[in-house]
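**Q** turn this into a model:
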Amino acid sequence: MVTYVGLMTFTEKGIQSIKETTKRAAAAKEAAKKFGVNMREILWTMGEVDLVSIIEADDEQALAAFSLAIATQGNVRFHSLRAYPSSEMDQILAKLP
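**A** You can find the predicted model right below:
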C-alpha cells in the first residue's frame, strides 16, 4: 500500500451543508474501500485546509479514481501528498551516495 496525506478544502456547496460533514466523511471512508483505498484517519482542521486525512491506496490510479469520485460530489477540493513512513525513507536514504 502507498501512503498519502489528503488535504481537503470545503467548496461553497460543502460549507453550506457543513452539519453533514461527519456523515459525508463516514460515507467517503466507506466508498474508498471500493477503490482499493483506506482512509485511515480523517481530521477536521482550522486554517487554510479544512480536513486532513491519512490515506493508504493500492496504487496511484486507485487514489486518483477515488479523489475524482469525491470531487464529483462537489463538497470538497482534494489534494494529495505522497508520504513515506520511516522504513521507506530509510530505503530512499540508503540510495544516497
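
**Q** alpha carbons only for contacts and neighbour counts from here, please
**A** Will do.

**Q** now the helices: where do they sit in the protein?
**A** 12-16, 21-32, 60-72, 86-94 (DSSP state H).

**Q** flag every buried residue along the last one.
**A** In this case it means helix 86-94. Residues of helix 86-94 include none that count as buried (16 or more other C-alpha atoms under 10 Å).

**Q** still on that earlier bit, out of the helices of the chain, which comes closest to L51?
**A** Proximity to L51 (C-alpha to C-alpha) singles out helix 21-32 among the helices of the chain, at 9.7 Å.

**Q** list of residues touching the closest one?
**A** With contact meaning C-alpha atoms under 8 Å, 6 or more residues apart in numbering, helix 21-32 is reached by G14, N38, M39, I42, F66, I70.

**Q** that helix: how far from the chain's middle?
**A** 11 Å (C-alpha atoms, centre = their mean, to the nearest Å).

**Q** and it, what's buried?
**A** So for helix 21-32, counting by 16+ other C-alpha under 10 Å, buried means A28, K29, A31, A32.

**Q** to check against the first, give me the structure of this:
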Amino acid sequence: MSRLLPLFTDVEQLKAQEAEGHKSRKKSRRSSKQYSSTEEDEIMSMHITLVNFTDQGIRNVKESPDRYEAFKVLAEQMGLTVMGVYYTVGHYDMVVILEGSDEAATAALLKVGSLGNIRTETMRAYSVEGMRKLVENL
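**A** Take a look at the predicted model:
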C-alpha cells in the first residue's frame, strides 16, 4: 500500500480505501512545472522523510505542530500532497509522507531544512505495483 495504515483494520476496507485514494489523487494532482525540467519529471512519486529535531528545533518543540501547518501550506503551493505526518518515539522524531515530483519534494525539504529546526533523510518510495513495473524487465 502506498501509505501507512493503522494496524488491525479490515483488509477489504484497506483495499477499497486505496483504490478510492488513487482515483481522487489522479483527479486532484497539481502540476509542478516550476520544479520540473521535462515531462518525465512530472511523474508523481512517493517520498518518505525521516525527521530529527535539531537543538534549535527541540528547544522550540511546542511550536512544532504550527511549523508543520506552515510546511503543509508550502508543500501544497509547490505541488506536493502531504499524505501523512507522524510524530514518533525512537531514532527519529517524525515521519512525513509526501507525493509529488522529485524536484518539488527536494526543494520543499531544502527550504524547511534551511530554517534550522530539523534535519531530514528522504527515501523515494515505490508501491508494490510500482516495484512490479521496475523489475518486470530484469
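
**Q** and the TM-score, once the two are fitted together?
**A** The TM-score (TM-score structural alignment, normalised by the length of structure 1) is 0.91; 95 aligned residues with a C-alpha RMSD of 1.0 Å.

**Q** of all the helices of structure 1, which one is nearest G47 of structure 1?
**A** helix 12-16 (14.3 Å).

**Q** can you tell me what sits against that closest one?
**A** Taking C-alpha under 8 Å, 6+ apart as the rule, helix 12-16 of structure 1 contacts T21, G74, N75, V76.

**Q** need the max-distance pair from these.
**A** T21 and G74 (12.5 Å).

**Q** from Q61 of structure 1, how far off is the residue nearest to A65 of structure 1 when sequence neighbours are not counted?
**A** Nearest non-adjacent residue to A65 of structure 1, counting by C-alpha to C-alpha, 6 or more residues apart in numbering: F35, 7.0 Å away. Taking C-alpha to C-alpha, to the nearest Å as the measure, F35 of structure 1 and Q61 of structure 1 are separated by 9 Å.

**Q** kindly report the same for V2 of structure 1.
**A** For V2 of structure 1 relative to Q61 of structure 1 (C-alpha to C-alpha), the value is 11 Å.

**Q** of these two, which one has the most company?
**A** A side-by-side neighbour count of V2 of structure 1 and Q61, using other C-alpha atoms under 10 Å, places V2 first with 15 against 12.

**Q** what does N60 of structure 2 align to in structure 1?
**A** Applying TM-score structural alignment, one finds that N60 of structure 2 aligns to S17 in structure 1.

**Q** same deal with N137 of structure 2?
**A** Taking TM-score structural alignment, N137 of structure 2 has K95 as its aligned residue in structure 1.

**Q** list the residues that contact M83 of structure 2.
**A** R3, V96, I97, L98, E99.

**Q** tell me the spacing between the counterpart of it in structure 1 and Q91 of structure 1.
**A** In structure 1, M83 of structure 2 lines up with R40, judged by TM-score structural alignment. Distance of R40 of structure 1 to Q91 of structure 1, given as C-alpha to C-alpha: 23 Å.
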